[in-house]
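K.L.:
after the sequence you'll find the predicted model.
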Amino acid sequence: MQEQEEDEEELYEHHRIVVEKGQDFLRLDKYLMMRMQNATRNKIQNGIDLGVVKVNDNPVKASYKVKPFDVITVSLPHPPRENGILPENIPLDIIYEDEDLLIVNKPAGMVVHPAFGHWEGTLVNALVYHFQNLPTHRNGEIRPGLVHRIDKDTSGLLVIAKNDYAMAHLAKQFFDHSIERTYYAVVWGELKNEAGTIEGHIGRSLKDRKIRAVFPDGTMGKEAVTHYKVLKNMRYVSLVKCNLETGRTHQIRVHFKHIGHSLFNDNTYGGDRILRGTLFSKYEQFVENCFKICPRQALHAKSLGIIHPRTGEFMQFECDLPQDMQDLIQKWDKYVNNE
């Protein structure tokens, strides 16, 4: 079972609370403590400070006194669900770490979060082990907070929050689409334009609920915008740089499938067969060898730009293309140049 990357919006609890007719005036934070299960006062106060808790569509202070018929809306990151998860001593490629956050380079093939069929060997299992030895770990209360995910077979950068404040701050950046994310992908064919934007609502496919599809008329799904630039044309395939304006499930994979350029070796969206080139035995064997070199969709989360939750500084992180994608590009380049 393939893990699905979630839309940023799906990583949040969304609440709409209408204050009861007979409610006495009470501080907003105290009122929400009574009404929201499993929400700590710190988490609620952080949400209020960041403006993701609103009363009658307006941001307010924690000291605001709720009154009957007030409409309170809340968008807070889901609490980490690491209870009972087995810590595993799995090596992590840590790009950066401080008291608030952790940036890791996830390898292809690693599931981010435990789920049916993947209870062990996940990034969270590794993080739980790693966090056991940190000074921020207190009686099992503090666990790494996932504010976004990438697919099992996509490699690259992820940011993990190490406390409630960082979790709320980073989650708001993803919710507001202010995070800068750059992916590199190898796609089938040469694109007509050197740069462009792919737009089209993305939602669950009407034919297969396990995958996503584009709904160009916007009547279904959620808005999705992908900006791209061609970095290298190799006649049958191209290396492209993608910047996400939104964060929908399988967004890059679905958008490029939609415009007729599925990602190389993406077995969910049709890229695991020859889509460009003449079908003769030498070429078929060459492509089969390429599939073996990069046995997954050729997609890598190469850079990540965030505002640090504590300092307010903009921080940019980058990592190299993994070896399988480097070898794939080199092999295609050599094949085209020798034709």
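P.N.:
Yes, it's here.

K.L.:
rest of the way, CA atoms for contacts and neighbours
P.N.:
Noted.

K.L.:
for the stretch 201-339 of the chain, what spans make up the strands?
P.N.:
201-204, 212-215, 225-234, 237-244, 299-307, 314-318 (DSSP state E, counting those that start in this stretch).

K.L.:
in this structure, which spans are helices?
P.N.:
28-35, 41-49, 123-132, 164-175, 251-258, 281-293, 323-338 (DSSP state H).

K.L.:
just the terminal-to-terminal distance for stretch 204-218.
P.N.:
End-to-end distance for stretch 204-218, by CA to CA, to the nearest Å: 13 Å.

K.L.:
in addition, the following structure is provided for comparison:
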Amino acid sequence: MNSRRNPKETAKRGTRSHSKPNGKLNHKAKAPAATKSFKVNEPSELLPFLLSHITGRGRNAIKSILSRGQVAVNGKAVTQHNFQLHPGQTVTIDQEKPVQVAEMIGLTIVHEDDDLIIVQKDAGLLSIATAEENELTAYRQLMEHVRVSNPKNRIFVVHRLDRDTSGVMMFAKSERIQQALQTTWKDTVKERSYVALVEGAVKRPEGTVSSWLKETSTLKMYSSPHEGDGMHAITHYKLLQANRHFSLLEVKLETGRKNQIRVHMADIGHPIAGDKKYGAETKTVGRLGLHARVLSFIHPTTGELMTFESPIPKTFLKYTAPAPTN
């Protein structure tokens, strides 16, 4: 995934490796600080204790050392900022200790700051579980991630992707930021576009679908035949490439209704590949042919325009490649 704002910076944020490329070490770099130990003489919480004993390091740098599991109390790694220390204990800082990063399943963090987390979600992973479900979700994994540095930390859902839709998602790190984003969503989000792999050859190079969506008792969305009956939904699409079996479309939402793209593609006679619920007949793709490709928005705190773009899945390109000419 790339950030148009600074691709190199985003790539750097997205990496989870702490070693040099190709395993080569920079011998000119300053060697890591030796292991240091401090005796606890009076009751204190761990973070204030570290701030008072480690010199030449800023607060954020010390919090980072703590969150990476490089601080131990009486030989046991501790990451909680408010861990209670007692006289007689020994606090050890070992910056040479390998960083243990929990591997996420079906999820990659591409940007994180004090307010937001931007992720790339794979097809097949739930955004958040319902009350009846208890399985691995993007929400649960990110909650565990933010609680590494402080068990009181939480994340908040801003928007969702269907289980079988892949691509860019945003989560807030406070209820205040969540509400700010959701309240001003239309003005804050500057672009939210998808790529859709649909069945058949779409003839029109571009078009707009407008309808009023309703939901059946079985939770399936559909376009009402009566104007004004339901929630107004507008979808714009543009043909990227196609053959006689499949078409690849760029899809932009003017509204964000449940299953909107899936319903509207079925309405124009080109259901999304793999989407049996909305009339697809193909099974060869192995997943739902829908991917959230671009998310561009105004940062709720800094006011900065941030744009994150995820590559088109190779499967989508493969299935829509034009037939070779002789």
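P.N.:
Nice, I can see it. Bear in mind that the values here come from a model prediction, so they are computed numbers and not experimental data.

K.L.:
relative to Arg143 of the first structure, which of the strands of the stretch 201-339 of the first structure is closest?
P.N.:
Among those, strand 299-307 comes nearest to Arg143 of the first structure, with 20.6 Å by CA to CA.

K.L.:
report the mean distance between that closest one and its aligned residues in the second structure.
P.N.:
Following the fit onto the second structure, the mean deviation recorded for strand 299-307 of the first structure is 0.4 Å by mean CA distance after the TM-score superposition for the first structure.

K.L.:
other residues contacting that strand?
P.N.:
Contacts of strand 299-307 of the first structure with the rest of the structure, by CA atoms under 8 Å, 6 or more residues apart in numbering, involve 154-158, 170, 173, 178-186, 263, 313-322.

K.L.:
just tell me the aligned range of it in the second structure.
P.N.:
Under TM-score structural alignment, strand 299-307 of the first structure corresponds to residues 290-298 of the second structure.

K.L.:
ok, stretch 14-29 of the first structure next?
P.N.:
Mapping stretch 14-29 of the first structure onto the second structure (TM-score structural alignment) gives no aligned residues.

K.L.:
one step back: between the strands of the stretch 201-339 of the first structure, which one is closest to Ala166 of the first structure.
P.N.:
Short answer: strand 299-307, nearest of the strands of the stretch 201-339 of the first structure by CA to CA, at 10.5 Å.

K.L.:
thinking again about what came up before, the strands of the stretch 201-339 of the first structure: which one's closest to Gly145 of the first structure?
P.N.:
Nearest of those (CA to CA): strand 299-307, 15.5 Å.

K.L.:
mind listing the strands in the stretch 51-200 of the first structure by residue range?
P.N.:
Under DSSP E, counting those that start in this stretch, the stretch 51-200 of the first structure gives strands at 53-55, 58-59, 65-66, 71-77, 94-97, 101-106, 145-146, 155-161, 180-188, 195-199.

K.L.:
need those strands in CSV with distance to Pro309 of the first structure, can you?
P.N.:
Shown next, in CSV, are those (distance: least, CA to CA, whole Å):
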stretch, distance to Pro309 of the first structure
strand 53-55, 18
strand 58-59, 19
strand 65-66, 28
strand 71-77, 15
strand 94-97, 13
strand 101-106, 9
strand 145-146, 14
strand 155-161, 10
strand 180-188, 15
strand 195-199, 30
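
K.L.:
dump those into TSV; add mean neighbour count and distance to Arg248 of the first structure as well.
P.N.:
Converted to TSV, those look like this (neighbours: other CA atoms under 10 Å; distance: least, CA to CA, whole Å):
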stretch	mean neighbour count	distance to Arg248 of the first structure
strand 53-55	22	23
strand 58-59	14	27
strand 65-66	18	35
strand 71-77	21	17
strand 94-97	13	25
strand 101-106	21	19
strand 145-146	25	16
strand 155-161	24	16
strand 180-188	24	13
strand 195-199	15	12
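
K.L.:
generate CSV for the helices of the first structure, with mean neighbour count as supplementary columns.
P.N.:
As requested, these are arranged in CSV below (neighbours: other CA atoms under 10 Å):
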stretch, mean neighbour count
helix 28-35, 17
helix 41-49, 20
helix 123-132, 20
helix 164-175, 23
helix 251-258, 22
helix 281-293, 14
helix 323-338, 15
